[in-house]
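Peer 1: Sequence plus the predicted model coming up.
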Amino acid sequence: MPPKEPTPLSHSFGYQSVDEQEREQRIRRVFSAVAARYDLMNDLMSFGVHRLWKRRFVRMAAPQAGQRIVDLAGGTGDVAALMAGPDRQVTVVDPSAEMMEVGRSRGHQHVDWLVGSAEKLPLDDASVDTLTISFGIRNATRIDLALREIQRVLKPGGRFLCLEFSTPAWWLRPFYNLFSFTVIPRLGAWIAASPEAYVYLVESIRRFPDQPGFARLIADAGFEQVHWHNLSFGIACIHAATKPAQSPRTRDA
């Protein structure tokens, strides 16, 4: 199997390269194509285990009364619905209106919906208590910029949690790679009826950084207390971090 490659990161700000624009358009086409069957696709590919991962994820997020919580790339709102309550504000932010429309049709209570991308969040500085993202950060065209945007909108002391596919234990990796490169493409083609969808899915998982690599990206974006918790022997992983309660300049004063 081909080795896992690191996610290429651009260091230019303020504009997208042609490749980034093409990737963003490709991602949006993929999610438009699979919106109606996205959750079914996840159930089949993970044998339903993704629902257990997400419940663990929400327990770690520990939503509280009075908080403003954003579920970035929240899609159909399954994670947001688990965090929602009448005593807190939970907002799904996602670039795919089609995905969110599926979520709206399910009648999730106490969930708001907002179109926006991870690289340019439509949120004020220091306005969010907790920001979560599940199986979405790898779809950002610029992971470094997305993490800096997340850091920007969190309040000092605010928490960031990310659930994402990662690198499984060495003994599981050959079986996982075989499943990823054979079973997942066939399921994607069958469910989504879109070759682009399943090819992109496998590519995006393969290129995503491993656990320590992604932790470094989070720390580089200005977070502290960065740590991770493996799920299913590392097939998925929850990374968690905190925005510093004070800026470095304030602490050094």
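Peer 2: Cool, got the structure. Numbers count the residues shown, from 1 in each chain.
Peer 1: From here on, just use CA atoms for contacts and neighbour counts.
Peer 2: Noted.
Peer 1: element containing Ala241, please.
Peer 2: Assigned by DSSP states H and E, Ala241 belongs to strand 236-242.
Peer 1: Ignore what I typed, I meant Met45.
Peer 2: helix 38-46.
Peer 1: what's that helix packed up against?
Peer 2: helix 49-61, helix 184-192 (3 or more Cα pairs under 8 Å, 6 or more residues apart in numbering; DSSP states H and E).
Peer 1: And the contacts of whatever helix or strand comes next after the strand holding Ala241?
Peer 2: Counting by DSSP H and E, the next helix or strand C-terminal to strand 236-242 is helix 248-252. Around helix 248-252, nothing counts as a contact under Cα atoms under 8 Å, 6 or more residues apart in numbering.
Peer 1: same question, stretch 156-176
Peer 2: Contacts of stretch 156-176 (Cα under 8 Å, 6+ apart): 54, 57, 61, 126, 128-138, 150, 205, 208-211, 232-246.
Peer 1: again with stretch 226-243
Peer 2: For stretch 226-243, the surrounding residues in contact (Cα under 8 Å, 6+ apart) are 53, 57, 151, 154-169, 172, 211, 215, 218-219, 222-225.
Peer 1: Pull out the buried residues from these.
Peer 2: By the neighbour-count criterion of 16 or more other Cα atoms under 10 Å, the contacts of stretch 226-243 include these buried positions: 53, 57, 151, 154-168, 211, 215, 218-219, 222-224.
Peer 1: Second structure follows, compare the two:
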Amino acid sequence: MNDIVSFGYRDVDASEKAGMVRGVFSNVASSYDLMNDAMSGGAHRLWKDQFVRRVKPQPGEAILDMAGGTGDIAFRMHARGANVTVSDINPEMLAVGMERAQKKGLTGLAWSEQNAEALTFADRSFDAYTIAFGIRNVTHIQQALEEAHRVLKFGGRFFCLEFSATLWPGFSDIYDAYSHKVVPKLGKLLAKDEDSYRYLIESIRRFPDMPKFEGMIRKAGFVSTKVEPILGGLVAIHSGWKA
């Protein structure tokens, strides 16, 4: 029996999804940051600032920023003195991040092409694991969470920033209309790619809701899990600890 997973609103064979997602991000890599600003009105910068405040990066500690692509989270943690390894399955996204780091004059960041489901790092390598707006694109989310748990040291912390479903009455309907009708058109206008942004919106709708995803984090072995909704759950910060 084939392993069927979601790719936006489509169901596809699991063996095909990673390549399809890679194609999406290869297409949008050069315009990814521009589109983030356009889609969120710049709010993604505030969400990422809040996320990093929750992570509390410490000088000298080792942090893995998975799906870190263009470096937005990594640069913030690097500024606090952490030793950050930026990993992504997509080399085009990493190339954009490395170019941005070079332009900013940032040194000391490590860059590594990695599959979140099969990391090449040794057990207990990192003090913290972060992933922002990336885990919903993973083929087998539970496997990626278990890998996050494996590479963390005892006492290590897991933090995930991801879209969810807002629970605010009325706002949910407005956001649904905006995301399905406006965002793909923005993608066509600014990134010359309507289909990739249609997928990205659809992938949010197929992602587990906040309670279910928290349960998956616990199943991976994390304790003291917590969910912090932003804008009623439009975005959420998930966290847990490796005991």
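Peer 2: Cool, the structure landed. Owing to the predicted nature of the structure, the values given are computational and were not obtained by experimental measurement.
Peer 1: TM-score them against each other, please.
Peer 2: TM-score for the superposed chains, counting by TM-score structural alignment, normalised by the length of the second structure: 0.90, backed by 230 aligned residues with a Cα RMSD of 1.6 Å.
Peer 1: related to what we said a few turns ago, restricted to buried residues, select the contacts of stretch 156-176 of the first structure in PyMOL.
Peer 2: One line in PyMOL is enough to select the buried members of these, burial here meaning 16+ other Cα under 10 Å:
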select buried, resi 54+57+61+126+128+129+130+131+132+133+134+135+136+137+138+150+205+208+209+210+211+233+234+235+236+237+238+239+240+241+242+243+244
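Peer 1: And the strands in the second structure?
Peer 2: 4-7, 10-13, 62-66, 83-88, 110-113, 126-132, 152-163, 223-230, 235-241 (DSSP state E).
Peer 1: do you know how far Gly41 of the second structure is from Ile89 of the second structure?
Peer 2: From Gly41 of the second structure across to Ile89 of the second structure, the span is 27 Å (Cα to Cα, to the nearest Å).
Peer 1: Now which residue in the second structure aligns to Met163 of the first structure?
Peer 2: No Met there; residue 163 of the first structure is Leu. Aligning on TM-score structural alignment places Leu163 of the first structure opposite Leu161 in the second structure.
Peer 1: how close does the corresponding residue of the second structure for Gln21 of the first structure get to His140 of the second structure?
Peer 2: Gln21 of the first structure maps onto Ser15 in the second structure, with residues paired by TM-score structural alignment. Using Cα to Cα, Ser15 of the second structure is found at 11 Å from His140 of the second structure.
Peer 1: Arg80 of the second structure too?
Peer 2: The gap separating Arg80 of the second structure from His140 of the second structure is 32 Å, by Cα to Cα.
Peer 1: swap in Gly68 of the second structure?
Peer 2: Applying Cα to Cα to Gly68 of the second structure and His140 of the second structure gives a distance of 18 Å.
Peer 1: can you check Glu92 of the second structure too?
Peer 2: Distance of Glu92 of the second structure to His140 of the second structure, computed by Cα to Cα: 22 Å.
Peer 1: the more surrounded of Gly41 and Ile89 of the second structure?
Peer 2: Set Gly41 of the second structure next to Ile89 and count neighbours by other Cα atoms under 10 Å: Ile89 wins out with 23 against 10.
Peer 1: just checking, the more buried one touches Glu117?
Peer 2: No. If you go by Cα atoms under 8 Å, Ile89 of the second structure and Glu117 don't touch, sitting 10.0 Å apart.
Peer 1: show me what contacts Met39 of the second structure?
Peer 2: Val183, Leu186.
Peer 1: Could you find the counterpart of Asn83 of the second structure in the first structure?
Peer 2: Checking TM-score structural alignment: Asn83 of the second structure goes with Gln89.
Peer 1: surely that match meets Gln64?
Peer 2: No. Counting by Cα under 8 Å, Gln89 of the first structure does not reach Gln64; the two are 9.9 Å apart.
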